[in-house]
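Undergrad: Give me coordinates for this.
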Amino acid sequence: MKHAVLLGSLFMATTAMLPFASMAAQATRASFGHAADGQNIDIVTLTNSHGMRARVMTYGASLQSLLVPDRNGKLADVVLGYDTLQGYLDRRQYFGATVGRYANRIAHGTFPLDGKAYHLTLNDGPNSLHGGVKGLDMQVWKVVDVKQGAVASVTMQYSSPDGDQGYPGNVTIKATYALSDDNQLKIAYVATTDKPTIVNLSNHTYWNLGGEGSGTVMDHLLMIPGDAITPVDATSIPNGQVVPVAGTPYDFRMAKPIGRDIRDGRSQQLLFGHGYDMNWVISRKEAEARVVARVEDPRSGRVMTLWSSKPGLQFYSGNFLDGTTVGKDHHIYRQGDAFVLEPQLFPDTPNHPDFGSARLAPGETYRNTIIYRFGVDGAMAK
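TA: Got it, this is the predicted structure:
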């Protein structure tokens, strides 16, 4: 079997002010346009010595693009999105976005906390999705730190006020994107609160390892080590069960093409989601960061290994890309042209005590560190 290897050594960086440009990491900052209310949107570009380049914008603390080399060293942008800010403003699709306060869904937009019921804004039929009507993906974040050296990084911050979308507590959230010379992109989310609340943050990047606009990802080979899923109802809310994946289309414990079983009409879950759109149980509690998914594109040879400490992984196969989105370089995005992998708590956890807890109290710190390691297939083959 082919094995992915990560490209190695330490990060190179540069700025125009550094005399040894080849010895340091590059992080540059520029304007990306203005929001509807006139606020300036910054975009920070992180680059390593292999030419890998990440662009992160303050609108939604979003990954706007990521250039990754293939087996021949050719770079391609593997992230769906738009060339200009206006596309993100015109249509909410969570491209590359930080999602929360609660990533995924809360049933009927209601949850109990410390004996009180809270009511969120509804934006997904009867439910609240990814933080509600105006979640973190639609907010303008502030750049608080840009670093260059062995690793290039940018830290952005947003302060969500008490009552924002119905959530309690003044919550301060930081998102740090860091690119290192071993072709690793790390996103670290940190949050604190001044009164009890719930927090569940994740990233909603749409990936195509062949390059955005290159067509379907149904031939990408996906491995998810979870041995169960949390099935949902017709509105994508978990029914409280935990069901083994063995013998079902949801069994990705051994890598297989995303599209191999996606048309299995015996699966009610695939019918509900128009494809894969469900939570895999990686564990029943948080643990040290470990591999939660591995994806390989046979055509380009690009491999992405995803690490996280969170117990759940939402996998979405781009089912609602319907050909009406014109993205970067005038590419039309169609069903199955990308996949999304979101390490997080289980959906609707506040309404399912058996799923764990999303509670964050004053003095505590919420963390979700997501690591994407990129390599190529067959790099060790002789």
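
Undergrad: When you work out contacts or count neighbours from here on, use the C-alpha atoms and nothing else.
TA: Will do.

Undergrad: where do the helices sit along the stretch 251-382 of the chain?
TA: 268-273 (DSSP state H, counting those that start in this stretch).

Undergrad: What are the boundaries of the helices in the stretch 1-150 of the chain?
TA: Chain-ordered helices for the stretch 1-150 of the chain, with DSSP H, counting those that start in this stretch as the definition, fall at 85-90.

Undergrad: how about the strands in it?
TA: With strands called from DSSP state E, counting those that start in this stretch, the stretch 1-150 of the chain shows them at 5-6, 26-34, 40-47, 53-57, 62-69, 75-77, 98-99, 105-106, 110-113, 116-119, 128-129, 142-147.

Undergrad: One more sequence to fold, the one below, so I can look at both together:
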Amino acid sequence: MTIFTLHNARGMRVAIDAHDASVRAWWAPDRYGRLADVLGAAPPAARAPTGWQCAPPDDGHLLLHLTQDGLTVRLAYRLDDDGSLHLDCAATADAVSRFALAAPRFNLQGHHAAVGDHVLRLAADHYSLGGCADGSPLDVAGSALDFRQPAPLASRLAWPALAHLTGFRHDFYWTGCGQLREAARVADPASGRVLRFSSSQDSCHLSSDGRCFSLLARGVQLQPGQVMRFTLAYRLGVQDLDAFDISEPVSMMSNK
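TA: Predicted structure coming up:
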């Protein structure tokens, strides 16, 4: 395993595994300036391609290349001083290929805490169960999957429609793509940390369990000769929870 670490002027450190291009650790300050690793666990290795090639980082940038089974991918990481980690991806294929990045799995309070009180705002109008190709996406209005107003993860998993689930495994969709824009924001009341997720795509995948959550671009299928480009950004900072306009009370109870 080869790990490269990016640094910024705020003291943040982001560790990236060159084998599968995944983010393995991200040290960021809380509201009191205390640093902690806000990644809850390593991403599942089987879900992302391995065998990336890269050079040591240069001035906060890390460039990785992958050539595998007719698929060619260029992935650039950049850590900015405002706390933003940018991912610029370009992929081409000589044959029909499926491609997905490894998802950073966040826990904004720390490794040993639960994420049920993490408050999510997600600007999506439609959703579907992740990996389900049957039927059209459903309208979020009136459902437990409507996060257009901020709500704690655990409170939504307590709704009868989701009570049988231990976490989220859903795809979310919004209108418009091409330009990088904020799609989701997650706040942790205990630490004050806030994660802003931006994407140039028109959808994302939300996954969670009791100890971590992830937001990432959905996997894409490329046709021969097709070029796919997209940009993601994760920005970590701190925020007063009172300014977050939460639609449901934070229970301060552990998630399932």
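
Undergrad: tm score of chain vs chain?
TA: In this superposition the chains share a TM-score of 0.86, using TM-score structural alignment, normalised by the length of the second structure; 242 aligned residues with a Cα RMSD of 2.3 Å.

Undergrad: hmm, back to that, tell me which of the strands of the stretch 1-150 of the first structure sits nearest to residue 241 of the first structure.
TA: Counting by Cα to Cα, residue 241 of the first structure lies closest to strand 105-106 out of these; the figure is 16.0 Å.

Undergrad: so where is that closest one in the second structure?
TA: Against the second structure, there is no aligned range for strand 105-106 of the first structure (TM-score structural alignment).

Undergrad: who does that strand touch, helix- and strand-wise?
TA: On a contact count with 3 or more Cα pairs under 8 Å, 6 or more residues apart in numbering; DSSP states H and E, strand 105-106 of the first structure meets strand 128-129.

Undergrad: Which other helices and strands does the strand it packs on contact?
TA: Where contact means 3+ Cα pairs under 8 Å, 6+ apart, strand 128-129 of the first structure is packed against strand 105-106.

Undergrad: thinking again about what came up before, looking at the strands of the stretch 1-150 of the first structure, spot the one closest to residue 295 of the first structure.
TA: Taking Cα to Cα, strand 5-6 is the member of the strands of the stretch 1-150 of the first structure nearest to residue 295 of the first structure, at 12.8 Å.

Undergrad: and the residue positioned nearest the centre of the second structure, how far is that from residue 169 of the second structure?
TA: By Cα atoms, centre = their mean, the mean C-alpha position of the second structure lies nearest to residue 215, the distance being 2.7 Å. Relative to residue 169 of the second structure, residue 215 of the second structure is positioned 10 Å away (criterion: Cα to Cα, to the nearest Å).

Undergrad: what residues do these two have in common as contacts?
TA: With contacts taken as Cα atoms under 8 Å, 6 or more residues apart in numbering, the residues that reach both residue 215 of the second structure and residue 169 are 205, 206, 207.

Undergrad: would you list those residues in JSON lines and tack on neighbour count and distance to residue 185 of the second structure?
TA: As requested, those are exported to JSON lines (neighbours: other Cα atoms under 10 Å; distance: Cα to Cα, whole Å):
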{"residue": "205", "neighbour count": "22", "distance to residue 185 of the second structure": "14"}
{"residue": "206", "neighbour count": "21", "distance to residue 185 of the second structure": "12"}
{"residue": "207", "neighbour count": "18", "distance to residue 185 of the second structure": "14"}
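
Undergrad: mind checking what residue 378 of the first structure lines up with in the second structure?
TA: With TM-score structural alignment as the matching criterion, the partner of residue 378 of the first structure in the second structure is residue 240.

Undergrad: and the gap between the residue nearest to that match when sequence neighbours are not counted and residue 149 of the second structure?
TA: Beyond its immediate neighbours in the sequence, the residue positioned closest to residue 240 of the second structure (Cα to Cα, 6 or more residues apart in numbering) is residue 192, lying 6.6 Å away. Distance, residue 192 of the second structure to residue 149 of the second structure, by Cα to Cα: 19 Å.

Undergrad: Ok, residue 243 of the second structure next?
TA: Between residue 243 of the second structure and residue 149 of the second structure the distance, using Cα to Cα, works out to 13 Å.

Undergrad: ok, these two, which is more surrounded?
TA: residue 149 (15 against 7; other Cα atoms under 10 Å).

Undergrad: what's the aligned residue in the first structure for the more buried one in contact with, if anything?
TA: Here residue 149 of the second structure is matched to residue 254 in the first structure, going by TM-score structural alignment. Residue 254 of the first structure sits next to 223, 224, 225 when contact means Cα under 8 Å, 6+ apart.

Undergrad: Keep only these that stay in contact in the second structure.
TA: On the basis of both residues aligned by TM-score structural alignment, their matches' Cα atoms under 8 Å, what survives of the contacts of residue 254 of the first structure in the second structure is 223, 224.
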